[in-house]
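just need the structure, nothing else, for what follows:
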Amino acid sequence: MTKTIKLISPVDGAVYAERPVLTGPEARVAVARARTAQPAWAALPLAERIAKVQAGIAALNAMKDDIVLELAGQMGRPTRYGGEFGGVNERSAYMASIAETALAPMVAEDSDRFRREIRREPVGVVFVIAPWNYPFLTAVNTIVPALIAGNAVVLKHASQTLLAGDRLAQALHQGGVPEDVFQNVVLDHQTTEELIAERSFGFVNFTGSVKGGQAIERAASGTFTATGLELGGKDPGYVRADADLDAAVDSLMDGAMFNSGQCCCGIERIYVHESLYGAFVEKAVAWVKAQKLGNPYDAETTMGPMAHRRFAELVRGQIAEAVAQGAKSMIDPADFPADDGGAYLAPQILVDVTHDMRVMREESFGPVVGIMPVSGDDQAVALMNDCDYGLTASIWTSDAEAASEIGARLETGTVFMNRCDYLDPALCWTGCKDTGRGAALSNLGYLAVTRPKSYHLKKVTK
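As a prediction, this is how the structure comes out:
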């Protein structure tokens, strides 16, 4: 009997989509097709590869109306937000615009005696294991530069967003990327790990949990396969005494609650200078109470369900445990009648929290944030660093020099001043500690999907 993966919609708990899982032999055939097709793709002029990828992104945009509805059905994001197309287009366009420079040879000498240079060669077949929370945004971070650089790409999408993989394949093929050069496959964990262990790929990109990243590393152990791993996060915000309070509240709370808190770089803990703490909490509570939890197809809904009931249960557990340890919840769940004890979860703000509580140390990935007062920069830095993760950190201040100095002391991948929950494609997207390793976007994003190859060409014989 054929094994299938069922996508359960958080909207109503019904099966939204179902796809057959490739067997091990079928998956190996797919990889072999990618490996066979890759050299001809790499031999195309760079401008032609760029044009085909950009045409694929344009084709994806043409599917926007359907995709927005599918996102709501698959993982619960309200349709009012229009999908992920702004970020997809920004990142794809930027990576296309820098490709010629990023992939150009580094010439050490070009004289009548020698030409010495370092070229960038595609790694061959790139394996992208994409997550459900931003199924298009996270995927294009690697898919676009990998294809432009001349690689074939095999995409395994999350079971919660199976249709996103279908759409990406459909769009890129319409744009002119050959079917064997970009393949969307449905795999189980066992086959995924077997393919990696067999050195099937030149590079593996994974976005997901720490546990998942550890499984990828174990599978790749001894193969010398390069990996890029974006794993968990517990991103902090710090509001200094000189911050614009209203701007800080609006952005940080949006960063904490957007997508029902299911953002890689969402804000999960906030530290506020004691002089602003009371006012910040008051305004933050009002901000949250103005949100509407409900059916994501309703145009008035600002927060939909979490992607799966079990994710909501984890957050409820963290909240209950924190309250039992002395934290105070500022939001009455009764104010959000759509909270059904299942995937629909009322947002929450916790005060009187400490770092002895899981909710301030372990990833929540849901609509809850703890807020603590701090005496100044030193205490804020110590608390922001008191975490196993390091993806982004947000500093709110009118002093750019102070933000830069504080940022230099933080164990994080990206430092923001007066903004949060954003990826700048011109900057490297990276993390440290348990958040993982690797570099996506920017010029460095091309280095991940290529390898250096040196040429020492002596033009004379003496």
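
please count neighbours and contacts with C-alpha atoms only from this point.
Will do.

if I look at the spatially closest residue to Gln174 that is not a sequence neighbour, how far off is Tyr446?
Nearest non-adjacent residue to Gln174, counting by C-alpha to C-alpha, 6 or more residues apart in numbering: Gly56, 6.2 Å away. Counting by C-alpha to C-alpha, to the nearest Å, the separation of Gly56 from Tyr446 is 19 Å.

same check on Thr142?
In terms of C-alpha to C-alpha, Thr142 sits 9 Å off from Tyr446.

and the helix or strand encompassing Ala47, what other elements does it pack with?
According to DSSP states H and E, Ala47 maps onto helix 46-62. Helix 46-62 is packed against helix 85-97, helix 137-148, helix 162-175, with contacts defined by 3 or more C-alpha pairs under 8 Å, 6 or more residues apart in numbering; DSSP states H and E.

in the first one, what's buried?
In terms of neighbour count (16 or more other C-alpha atoms under 10 Å), helix 85-97 has its buried residues at 85, 87-89, 91-93, 95-96.

adding distance to Thr227, write these out as TSV.
What follows is those, written out as TSV (distance: C-alpha to C-alpha, whole Å):
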residue	distance to Thr227
Phe85	27
Gly87	24
Val88	23
Asn89	25
Arg91	21
Ser92	21
Ala93	24
Met95	20
Ala96	22
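
Ile216: which of the helices and strands packed on helix 46-62 is closest?
Nearest to Ile216, of all the helices and strands packed on helix 46-62, is helix 137-148, at 16.8 Å by C-alpha to C-alpha.

how close does Val353 sit to Leu457?
Taken as C-alpha to C-alpha, the span from Val353 to Leu457 is 64 Å.

meant to ask about Val249, not that
The value you get for Val249 to Leu457, if C-alpha to C-alpha is used, is 60 Å.

center of this protein, which residue is that?
Thr138 (4.5 Å; C-alpha atoms, centre = their mean).

my read: it touches Val128, true?
No. With contact defined as C-alpha atoms under 8 Å, Thr138 does not reach Val128; the gap is 9.7 Å.

all strands for the stretch 301-450 of the chain, in order.
With DSSP state E, counting those that start in this stretch as the criterion, the stretch 301-450 of the chain has strands at 328-329, 348-351, 368-374, 389-390, 392-396, 414-417, 432-433, 436-437, 450-458.

out of the ones you listed, the one nearest Gln38 is which?
Per C-alpha to C-alpha, nearest to Gln38 of these: strand 450-458, 13.3 Å.

now show me the structure for the sequence below, then we'll compare the two:
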Amino acid sequence: MITTTNPADGTTIAEYARHDDGEVEARLARSWTRFTHDWRTRPLDDRTDLLERLADVLDDRTDELARLMTAEMGKPIRAARSEVEKCAWLCRHYAETAETYLAGRSIQTDAAKSYVRYDPMGPILAVMPWNFPLWQVFRFLVPNVVGGNTCLLRHASNVTGTALEIERMVAEAGGPDGLFTTLLCDHDTVESIIGDRRVRGVTLTGSDVAGRAVAAAAGRNLKPSVMELGGSDPFIVLDDADLDLAAQLAVDSRYLNSGQSCINAKRLIVAESRYEDFLDALVQRVKGLVVGDPTEESTDIGPLASEGHRDTVADQVHRTLVHRNGGEALVGATMIDGPGAFYAPTVIRDVNPEAPAASEEVFGPVSAVMSAADDDVAVALANATRFGLGAAIITGDDERGEAVAAQIDAGMVFVNQLVKSDPRLPFGGVKDSGYGRELSQEGAVAFLNTKLVWVD
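Model (predicted):
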């Protein structure tokens, strides 16, 4: 059985029976049949119309879906509603742009005609995490559905209710049986699914440990894959930055989703001459964050996803504070008494780059702050990580920001803005943050066959 638990109070939400081998096989078969007999040849207008209807379903069920996510993983209710709204935007964006994204291109050669076209490949498996239980799935679902593939989902077990609701919503929008299929199975079953000849690709969002395992299975079976893994994103404040802007963006980025995002600003690297003033502005704002019941509109920080996850964050903070030259906690650095997996918003100054808060991914509301003597030192600190997902640079000079951005080892760099995902922009990282891109045109064709046609 799969049991989902409310991390705010530890109560049981629901229990679900896992799919046995026979049910997994039946669901794989339906996905393959839908692809081969129908969906791959559906006109593009049919697919985009489905996305428009799916966006309408999301609009109609925003409050219900938000409450479900808040119950299952503790997301503050305002953020949960925003997540549903963003998924509707994603559907409408691809409905509007699919014709352009999926258009082939002519290539001038000595043939009478030569061109590239994008063809669907088949069922694509997604292995998805709990931190954005709707958005992570929709940014896989939408481009693949509009591109002619069918979709298989193995979601994190603690958000099983959300996974099943996504399947129901696709059906409610008019998606035929087998177009989107949720699989309630364990990790061991995932490898066998990847090896099934009917599965044509796999995408994972999660830790680099999970990514290595899934990517290895995909490689053994010669299946294309996209890996969106962890991050330890640097947030660089240069000496000409507007400190009010820098401090507010740092709080907005680091404490988003209670600090449980791969693109949170996890390492704050600040010019030496502005260091103390920035810390004062940061701490003042962090102290003003409201921690509590995630169903309350006023709450900024809810519980972490589980008590075990909260304990991991607490251990990382403890090891940072006792590390040689590890840092000093200015606020937080403690669990919150009472029921639920709550951890206080935390700021640690003078963090050693080798300390856990800087060298590991801390998936919780913890800012690791360090100073940099100049831009070159800031870049060196930013790149001193095995991760390379996103980075932010705050500066009064856009050209200077772009010059620093060019030196950062990351898949995405934002100048005077926090790192964020946007349907119009490619999303993904380098190094241990994975490979491949989601969203935008790159995401639209990630699991399509780039087919060359030559006519003599």
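
list residues touching both of Thr138 and Val128 of the first structure?
Residues touching both Thr138 of the first structure and Val128 (C-alpha atoms under 8 Å, 6 or more residues apart in numbering): there are none.

overlap in contacts of Thr142 and Tyr446 of the first structure?
With contacts defined as C-alpha under 8 Å, 6+ apart, the residues shared by Thr142 of the first structure and Tyr446 are Ala440.

so between those two, which is more surrounded?
It is Thr142, of Thr142 of the first structure and Tyr446, that has more neighbours when counted by other C-alpha atoms under 10 Å, with 29 against 25.

longest helix anywhere in the first structure?
Looking across the first structure with DSSP state H, the single longest helix is helix 24-43.

list the buried residues in that helix.
Applying 16+ other C-alpha under 10 Å to helix 24-43 of the first structure flags 24, 27-28, 30-31, 33-39, 41-42 as buried.

and what of stretch 186-200 of the second structure?
Buried, per 16+ other C-alpha under 10 Å, within stretch 186-200 of the second structure: 186, 190-191, 193-195, 198-200.

so the aligned partner of Cys265 of the first structure in the second structure: helix, strand or coil?
Matched by TM-score structural alignment, Cys265 of the first structure corresponds to Ile263 in the second structure. Following DSSP: H, G, I helix; E, B strand; the rest coil, we place Ile263 of the second structure in the coil state.

look up how far Gly388 of the second structure lies from Ile263 of the second structure.
From Ile263 of the second structure to Gly388 of the second structure the distance is 10 Å (C-alpha to C-alpha).

please report the distance of Leu162 of the first structure from Asn133 of the first structure.
Leu162 of the first structure sits 12 Å away from Asn133 of the first structure when distances are taken as C-alpha to C-alpha.

please apply the same query to Asn295 of the first structure.
For Asn295 of the first structure, the distance to Asn133 of the first structure - C-alpha to C-alpha - is 17 Å.

switch the buried residues of helix 24-43 of the first structure over to a markdown table; also include distance to Ile395 of the first structure.
Shown next, in a markdown table, are the buried residues of helix 24-43 of the first structure (distance: C-alpha to C-alpha, whole Å):
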| residue | distance to Ile395 of the first structure |
| --- | --- |
| Gly24 | 48 |
| Ala27 | 46 |
| Arg28 | 47 |
| Ala30 | 46 |
| Val31 | 44 |
| Arg33 | 48 |
| Ala34 | 44 |
| Arg35 | 45 |
| Thr36 | 49 |
| Ala37 | 47 |
| Gln38 | 44 |
| Pro39 | 46 |
| Trp41 | 44 |
| Ala42 | 43 |
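
now do the same contact list for the equivalent of Gly436 of the second structure over in the first structure.
With TM-score structural alignment as the criterion, Gly436 of the second structure lines up with Gly438 in the first structure. Under the criterion of C-alpha under 8 Å, 6+ apart, the neighbours of Gly438 of the first structure are 227-230, 430-431, 448.

likewise for Leu452 of the second structure?
By C-alpha under 8 Å, 6+ apart, the neighbours of Leu452 of the second structure are 114-117.

swap the cut-off to 6 Å and go again
Shown in contact with Leu452 of the second structure (C-alpha atoms under 6 Å, 6 or more residues apart in numbering): 115-116.

what does it correspond to in the first structure?
Residue pairing (TM-score structural alignment): Leu452 of the second structure is matched to Ser454 of the first structure.

how close does that match sit to Ala158 of the first structure?
Per C-alpha to C-alpha, Ser454 of the first structure is found 38 Å from Ala158 of the first structure.

ok, Tyr277 of the first structure next?
39 Å.

Gly86 of the first structure too?
Taking C-alpha to C-alpha, one finds Gly86 of the first structure at 22 Å from Ala158 of the first structure.

re earlier: isn't the residue nearest to Gln174 of the first structure right up against Gly175?
Yes. If you go by C-alpha atoms under 6 Å, Gly56 of the first structure and Gly175 touch, sitting 3.9 Å apart.

comparing these two, which residue is more hemmed in?
Gly56 (23 against 19).

list the contacts of the residue mapped onto Arg34 of the second structure from the first structure.
Taking TM-score structural alignment, the alignment pairs Arg34 of the second structure with Ala37 from the first structure. Ala37 of the first structure is in contact with Val181, counting by C-alpha under 6 Å, 6+ apart.

which residues in the stretch 101-250 of the first structure form helices?
For the stretch 101-250 of the first structure, applying DSSP state H, counting those that start in this stretch gives helices covering 137-148, 162-175, 189-197, 210-220, 245-257.

what residues in the second structure pair up with the third one?
Per the alignment by TM-score structural alignment, helix 189-197 of the first structure matches residues 187-195 in the second structure.
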